[in-house]
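>>> For reference, the sequence and a predicted model appear below.
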Amino acid sequence: MNRTITGAAVLLGILFIILGVVYWMVPAGSLPGFLPGFEAGSPHVHFKHGLGSVIVGLALFAFAWFRSGPRQA
């Protein structure tokens, strides 16, 4: 069970970091329609959305790191 949770946290962390980079690199008008922040024709870049996504991804990496540590007696 521990390996499953750790693996899921790492996978979600990678996805959130990628999502953060997408928010920083793609204008709001070019985002896929299913992502929050899509605004048709808008040249605005969602910096705060990207920052929040990267922070969540790093938090998931930290969670996975602490879950994968040695067991205490």
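Here it is on my side, so go on. Numbering: from 1, shown residues only.

>>> Going by C-alpha atoms from here, please, whenever you check contacts or count neighbours.
Noted.

>>> Now do the same contact list for the residue nearest the centre of the chain.
Centroid-nearest residue in the chain, with Cα atoms, centre = their mean: residue 16, separated by 1.3 Å. Taking Cα atoms under 8 Å, 6 or more residues apart in numbering as the contact definition, residue 16 lies against 53-54, 56-57.

>>> Reformat the residues you listed as JSON lines; add secondary structure, distance to residue 20 and neighbour count.
Conversion of these to JSON lines gives the following (DSSP: H, G, I helix; E, B strand; the rest coil; distance: Cα to Cα, whole Å; neighbours: other Cα atoms under 10 Å):
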{"residue": "53", "secondary structure": "helix", "distance to residue 20": "5", "neighbour count": "22"}
{"residue": "54", "secondary structure": "helix", "distance to residue 20": "5", "neighbour count": "22"}
{"residue": "56", "secondary structure": "helix", "distance to residue 20": "9", "neighbour count": "17"}
{"residue": "57", "secondary structure": "helix", "distance to residue 20": "9", "neighbour count": "24"}
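
>>> got another, please set it beside the one above:
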Amino acid sequence: MNRTLTGLAVILGILLIILGIVYWTVPAGSLPGFIPGAEAGSTVVHFKHGLGSVIVGLALFAFAWFQSGPKQG
């Protein structure tokens, strides 16, 4: 169970960091429709969405790091 949770946290962390980079580089009008913040014809970049995504991704990496450490007990 612990390895599965750690692996899932790493995979989600990678995906969220990639999503954050997409938010920072692609205008809202060009985002795919399934990504929150997509607005047809908009030229703004969702900086706060990207920042939030990267922060949560880094938090998931930290969680995975602490879960993979030696067991105390």
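Ah, there it is. As the structure is a prediction and not an experimental result, all values here were calculated from the model.

>>> what's the TM-score here?
After superposition, the two chains reach a TM-score of 0.98 (TM-score structural alignment, normalised by the length of structure 1), with 73 aligned residues with a Cα RMSD of 0.4 Å.

>>> re the thing from before, please list which of the contacts of residue 16 of structure 1 are preserved in structure 2.
Shared contacts between this structure and structure 2 among the contacts of residue 16 of structure 1 (both residues aligned by TM-score structural alignment, their matches' Cα atoms under 8 Å) comprise 53-54, 56-57.

>>> and the single longest helix found in structure 2, how far from structure 1 on average?
Selection of the longest helix in structure 2 by residue count, based on DSSP state H, yields helix 2-25. Between helix 2-25 of structure 2 and its aligned stretch in structure 1, the superposed structures give an average distance of 0.2 Å (mean Cα distance after the TM-score superposition for structure 1).

>>> Now which residue in structure 2 aligns to the residue nearest to the centre of structure 1?
Residue pairing (TM-score structural alignment): residue 16 of structure 1 is matched to residue 16 of structure 2.

>>> repeat for residue 43 of structure 1
Counting by TM-score structural alignment, residue 43 of structure 1 corresponds to residue 43 in structure 2.

>>> for its match, helix, strand, or coil?
coil (DSSP: H, G, I helix; E, B strand; the rest coil).

>>> just checking, it touches residue 28?
Yes. The pair residue 43 of structure 2 / residue 28 is scored as a contact, 6.0 Å apart, by Cα atoms under 8 Å.
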